[in-house]
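Trainee: Pasted the sequence and its predicted model underneath.
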Amino acid sequence: MEFFKSIFLLTTLSSLLSSFSIQAHNVAPSSAPTTSPNTQISFTATTPLLRPKPIATELIPSLPNLPQVATMLSLNIPTLDLSIIDNNIETICSGTDYFTECLLGIIPHFNDFAKEGINPSSVLKMEMATLCDKATETVKEVTTMREHSSTSLVVSGILDTCVENYESLLEDLKDAVRALEIHDLGRLESLVSATLQDIVTCSDSFHERPGVRSPLADGDDLLKKMCSNILAISSSIKFY
């Protein structure tokens, strides 16, 4: 009798285990979270498109103006790659007054000069090339703005002055590049100071006309900061 009870218990237990296994097998896996195509890119270390190194992971939260500066430098924010930022770049840019502008200023021409190694000289070349790009773009914008039918005669006249100053700025930048190539840091700093004055002259032309707001204010501000950074970086270069 005890034998048949044991057989009955074993059969029941086996049936229960089999039923549990079937139910577990049929449970549908939970759906993976989906991301709406309209979700904005968040500048955090977990954003896969950024693929930052650890140093970038620490920096991103401290750069609240990064999206604005990136846009003004015509950098594509969703695909912005900060993986090139390392300790050397952070150290160099920490010596400038405009940290975010310095970091982003290296990106457009990083591959052009990184082969020289990451040092103040190569970073300076990256920054100067980006400044030249932005100034060239500004000249085109100002020329178009000046000739637009909606631009008043007063503003158009001021923009004439700005075009002249930006063209002078571009020439000064070309000379500054040559000065860097021959290690003439004194002339380099003098020329970059002249480019800064070119921008200030354009800005002042608007300030001198009460009630006239400069359509170039934001762009001028960025160019001034880039010039300031270039001067700061150049002061840290030592040629032997």
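Mentor: Alright, I've got the coordinates.
Trainee: alpha carbons only for contacts and neighbour counts from here, please
Mentor: Noted.
Trainee: Might you report the residue contacts of the residue positioned nearest the centre of the chain?
Mentor: The chain has Leu104 as the residue nearest its centroid, 3.4 Å off, counting by Cα atoms, centre = their mean. Shown in contact with Leu104 (Cα atoms under 8 Å, 6 or more residues apart in numbering): Val69, Ala70.
Trainee: got it, and Met128?
Mentor: So Met128 contacts Leu173, Val177, Ile230 (Cα under 8 Å, 6+ apart).
Trainee: buried ones in the strand or helix carrying it?
Mentor: Here Met128 sits within helix 120-147, counting by DSSP states H and E. Buried residues in helix 120-147, counted by 16 or more other Cα atoms under 10 Å: 120-132, 134-135, 138-139, 142, 145-146.
Trainee: Please identify the helix or strand for the residue nearest to the centre of the chain.
Mentor: For Leu104, the host element (DSSP H and E) is helix 99-105.
Trainee: Check Ala194 too.
Mentor: Element membership for Ala194, per DSSP H and E: helix 185-207.
Trainee: how far does that helix sit from the chain's center?
Mentor: When C-alpha coordinates are averaged (Cα atoms, centre = their mean, to the nearest Å), helix 185-207 and its chain have centres 23 Å apart.
Trainee: for comparison:
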Amino acid sequence: MSTTAASVALVPSSFEAQFFNFSQLQKDQTFSILSIDVDPKLQKLCGETDYPIECLTSTIPFLDENVAINPCLFSNKTKETLDKAFELSVNPPPSRLFLSCLETCIDNYNSILESKKKILDAIPVGDANQVSMELSFNMENVFACEDTFKEAEIESSITELNSLLVKIITNNIIISVDMINF
């Protein structure tokens, strides 16, 4: 059985250039990471998600010996996306319709951030349904943001961030519900 591999160069803010080598995996294999020392548990965890590259790039920059992986790592990317939406709303002043779309997105991003507490409260009591429901709701908030722009027939300036946010949230659903033993 042969596998194919792709290399990706990434430059997270707190790391020097890193080269990740992802092989198309068989069910019982993990992917390998070159040039940095990453916990094999994280490699296995990210290897089992729908978006392993996004899993690593959204997790590694925030991990140190005191940080545990949890389903709220999406909040960092949400804050970044929220900051971008605020920036777009004031500089330069957008059209009234564009601003209305951004306001919808800002409200939705704030809802995502507010759900973090509910997720963190559900984890210690083993409420996988609550975690899954909150994360799914968060994804719907991102989709609603994009839909607002589509309905207004305006090109969204935050589509790429929203796409990454959906991938991160999708990974969090898999990590929290399918992989964590509640």
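Mentor: Great, that's in hand. These numbers come from a predicted model, not from an experiment.
Trainee: After superposition, what is the TM-score?
Mentor: Here the TM-score for the pair of chains, by TM-score structural alignment, normalised by the length of structure 2, is 0.78; 162 aligned residues with a Cα RMSD of 2.3 Å.
Trainee: thinking again about what came up before, out of the contacts of Met128 of structure 1, who's the most crowded?
Mentor: In terms of neighbours by other Cα atoms under 10 Å, these top out with Ile230 at 26 neighbours.
Trainee: And that residue, what's its match in structure 2?
Mentor: Applying TM-score structural alignment, one finds that Ile230 of structure 1 aligns to Asn172 in structure 2.
Trainee: circling back to that earlier point, so after the helix holding Leu104 of structure 1, what's the next helix or strand?
Mentor: Per DSSP H and E, the first helix or strand lying C-terminal to helix 99-105 of structure 1 is helix 110-113.
Trainee: Report the distance from that following helix to the chain centre.
Mentor: Its chain's average C-alpha position is 15 Å from that of helix 110-113 of structure 1, according to Cα atoms, centre = their mean.
Trainee: What about the residue nearest to Ala17 of structure 2 when sequence neighbours are not counted, how many residues nearby?
Mentor: Excluding its sequence neighbours, the residue lying closest to Ala17 of structure 2 (Cα to Cα, 6 or more residues apart in numbering) is Val11, at 4.8 Å. Residues near Val11 of structure 2, counting by other Cα under 10 Å, number 12.
Trainee: Pretty sure Val11 of structure 2 sits against Phe20.
Mentor: No: Val11 of structure 2 is beyond contact range of Phe20, at 10.9 Å (criterion: Cα atoms under 8 Å).
Trainee: And Ala152 of structure 2? What does it align with in structure 1?
Mentor: Following TM-score structural alignment, the counterpart assigned to Ala152 of structure 2 within structure 1 is Arg209.
Trainee: so where's the longest helix in structure 2?
Mentor: Longest helix in structure 2 by number of residues (criterion: DSSP state H): helix 96-122.
Trainee: by contact count, what packs against that one?
Mentor: Helices and strands touching helix 96-122 of structure 2, by 3 or more Cα pairs under 8 Å, 6 or more residues apart in numbering; DSSP states H and E, are helix 74-90, helix 128-152.
Trainee: Reformat the ones you listed as TSV; add distance to Phe98 of structure 2.
Mentor: Converted to TSV, those look like this (distance: least, Cα to Cα, whole Å):
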stretch	distance to Phe98 of structure 2
helix 74-90	8
helix 128-152	8
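Trainee: out of the ones you listed, nearest to Glu16 of structure 2?
Mentor: Evaluated over those, closeness to Glu16 of structure 2 peaks at helix 74-90, with 19.9 Å, by Cα to Cα.
Trainee: what sits up against that closest one?
Mentor: Contacts for helix 74-90 of structure 2 (Cα under 8 Å, 6+ apart): 58, 94, 99, 102, 105-106, 109-110, 112-113, 116, 158, 161-162, 165, 168-169, 172.
Trainee: related to what we said a few turns ago, what sits against the match of Ile230 of structure 1?
Mentor: Asn70, Pro71, Cys72, Leu73, Phe74, Leu135.
Trainee: how do those look in structure 1, which are kept?
Mentor: With the contact criterion set to both residues aligned by TM-score structural alignment, their matches' Cα atoms under 8 Å, the contacts of Asn172 of structure 2 that also touch in structure 1 are Pro71, Cys72, Leu135.
Trainee: Among these, which one sits closest to Leu34 of structure 2?
Mentor: The nearest member of these to Leu34 of structure 2, counting by Cα to Cα, is Pro71 at 25.3 Å.
Trainee: Give the buried residues for stretch 199-210 of structure 1.
Mentor: Neighbour counts using 16+ other Cα under 10 Å place Ile199, Val200, Thr201, Cys202, Ser203, Ser205, Phe206 of stretch 199-210 of structure 1 among the buried residues.
Trainee: Verify the contact between the first one and Gly219 for me.
Mentor: Same thing as Ile199 of structure 1. No: using Cα under 8 Å, Ile199 of structure 1 is not in contact with Gly219, being 9.7 Å away.
Trainee: Asn108 of structure 2 pairs with which position in structure 1?
Mentor: The alignment partner of Asn108 of structure 2 in structure 1, by TM-score structural alignment, is Asn165.
Trainee: List the residues that contact its match.
Mentor: Asp198, Ile199, Thr201, Cys202.
Trainee: Please consider this matter closed, and thank you.
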